[in-house]
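Colleague: Build the 3D model from these lines:
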Amino acid sequence: MATPPAQPKIPKHVAIIMDGNGRWARERGLPRAAGHKAGAEAVRETIQGCRDLGVEFLTLYAFSSENWDRPKSEVSALMKLLEKFLKDKADELMEWDVRLQAIGRLHDLPDSCQRQLHQTIERTANNKGLTLILALSYGGREEIIDGVKSVIKAVQAGHIDDAMITSESFSQHLYTRYFPDPDLLIRTSGEMRLSNFLLWQVSYAEFVVLQKCWPDFRAGDLRDAVAEFGRRHRRYGKV
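Modeller: Alright, predicted model coming up:
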């Protein structure tokens, strides 16, 4: 009897640093805002691709805490694009059975963005398929600092003592406490750095870096990255 083919390994959680929108636009003689707009289609394809593959969680680095230092016109355009995406894609998220979540210092977002974000999160709350997590006004160092402050408050309130603090218990004070750590981290545009993204959570994630800019990322690129993940042997520090 022939041995059945091995089932492909699918990461439970994929995280993506969506880099290169500005470079993509510059190479075409377009304003940076055009690159961000073009990147929205890559987001759509990635969501669909993760659903098709059976990925359970997808985290997208949509807006970092450092991005607030960009020109005001670009930040304003990004916030308008975010609000429009959340409003226009809500029906598709419902159709695809996708649950939306967000992490970061969300209170820093404009009020209109916060309202639309909360509306879309509430509308999709009962969906059972892919969980899409947007990292907004997010920084990994800031998350760890906020986690430390949360632990200090818990100790001062008498809810825990220092003997109870472990890496597992500390994880419960991070923005990502309701989600598993990423198995696969993808970065576009060829840059070899984390850029303050999920510093705690990607300790044992597999990295795949692509040379193409984010607006050119398509479902086939996602499948290739997942296939590469399947060829890796994850040892978690062991032999």
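Colleague: contacts and neighbour counts: CA atoms only from here.
Modeller: Will do.
Colleague: Name the residues of stretch 25-42 that come out as buried.
Modeller: For stretch 25-42, a neighbour-count test (16 or more other Cα atoms under 10 Å) marks A25, R32, A33, A34, G35, H36, K37, A38, G39, A40, E41, A42 as buried.
Colleague: before we move on, what about stretch 60-74?
Modeller: L60, Y61, A62, F63, S64, S65, N67, E74.
Colleague: following the helix or strand the first one falls within, which helix or strand comes up?
Modeller: Spelled out, that is L60. When elements are assigned from DSSP states H and E, L60 belongs to strand 57-64. Counting by DSSP H and E, the next helix or strand C-terminal to strand 57-64 is helix 72-88.
Colleague: Here is a second sequence; please produce its structure as well for comparison:
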Amino acid sequence: MSEQKIPHHIAIIMDGNGRWAQARGKKRVFGHKAGMERAREMAEVCGELGVKYLTLFAFSSENWNRPQDEVSFLMELFATSLKNESKKLNKNNVKLTVVGDKDGFDKTLRKAIDKAEALTQDNDGLYLQIAANYGGRWDMVQAAQQLAAQGQEITEEGIAAHLVTGGGPDPDLLIRTGGEQRISNFLLWQAAYSELYFSPMLWPDFDGDALQQAIADYNQRQRRFGQTGEQVTTAEQGD
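Modeller: Down below sits the predicted model:
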């Protein structure tokens, strides 16, 4: 991996927890527990590889429409994980940020989020962003609303700065597990020029080796950002 370019920012849609559990004759919540363990491992692997930003899509604004018992379990799992993992994240110099509409969560969960973010706010190792109650369309609307409320002109630069990920880099590589080939309202603005990688593996099976395969595939791409391939090659040779 040392000869390959490591993406500065990797974003992952962690899909397939429920199907993974059902394939094993278990309830969907069993898969969500396994998925949380995989998320922990993914943060560790990314830190070891030198990835600076990791954004994980944990709960979309549309996921509230799932069965109530599953939603309740996910909220409890989220709160428990924040409490259990924040000290370890802090010890490993990981800065945790929850990006999304936090007002949609109850007071207990918001308090757990605030506490975990405050504990890790000064860390500068891996920047771990958990997208929860997040939707790309909502993100763009709330950014535009902030600009309008401030009486500012709505520009690309202004919207980018007011997104919930404002100040951070856009994803270089966006991965979706679970076999589906869509981005499901995730980082719609930020992923405009991301390289997309779709894996058939269900999220609890997507381990460090699978991540390295995704990065190897990423290294076969030429990121042109609207330029021609010849222009990019010439610029790279100049470097």
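Colleague: picking that back up, out of the buried residues of stretch 25-42 of structure 1, which is nearest to A90 of structure 1?
Modeller: Among these, A40 lies closest to A90 of structure 1 (Cα to Cα), at 13.8 Å.
Colleague: Need the counterpart of the closest one in structure 2.
Modeller: By TM-score structural alignment, A40 of structure 1 lines up with M36 in structure 2.
Colleague: Determine the set of other helices and strands touching the helix or strand harbouring its match.
Modeller: Assigned by DSSP H and E, M36 of structure 2 belongs to helix 28-49. Contacts defined by 3 or more Cα pairs under 8 Å, 6 or more residues apart in numbering; DSSP states H and E place helix 28-49 of structure 2 against helix 17-22, strand 53-60, helix 68-91, helix 208-218.
Colleague: mean deviation of that helix from structure 1?
Modeller: Following the fit onto structure 1, the mean deviation recorded for helix 28-49 of structure 2 is 0.6 Å by mean Cα distance after the TM-score superposition for structure 1.
Colleague: what comes into contact with that helix?
Modeller: The contact list for helix 28-49 of structure 2, computed with Cα atoms under 8 Å, 6 or more residues apart in numbering, reads 6, 14, 17-22, 52, 54, 56, 70, 73-74, 77, 125-126, 128, 203-208.
Colleague: ok, now stretch 201-217 of structure 1?
Modeller: Contacts to stretch 201-217 of structure 1, defined as Cα under 8 Å, 6+ apart, come from residues 18-21, 23-24, 35-36, 38-42, 181-192, 225, 228-229, 232, 234, 236.
Colleague: Of the residues you listed, select the buried ones using a PyMOL command.
Modeller: Selecting just the buried residues from the contacts of stretch 201-217 of structure 1 in PyMOL takes one command, with 16+ other Cα under 10 Å as the test:
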select buried, resi 18+19+20+21+23+24+35+36+38+39+40+41+42+181+182+183+184+185+186+187+188+189+225+229
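Colleague: Map S184 of structure 2 across to structure 1 for me.
Modeller: So, by TM-score structural alignment, S184 of structure 2 is matched to S195.
Colleague: What's the local residue count around that match?
Modeller: By other Cα atoms under 10 Å, the residues close to S195 of structure 1 number 14.
Colleague: likewise V51 of structure 2?
Modeller: Per other Cα under 10 Å, the neighbour tally for V51 of structure 2 reads 18.
Colleague: Now do the same contact list for the equivalent of it over in structure 1.
Modeller: Matched to structure 1 by TM-score structural alignment, V51 of structure 2 sits across from V55. Shown in contact with V55 of structure 1 (Cα under 8 Å, 6+ apart): I10, P11, K12, H13, V14, L130.
Colleague: What subset of these is buried?
Modeller: I10, P11, K12, H13, V14, L130.
Colleague: hang on, the first one packs against G230?
Modeller: In this case it means I10 of structure 1. Yes - judged on Cα atoms under 8 Å, I10 of structure 1 makes contact with G230 at a distance of 6.9 Å.
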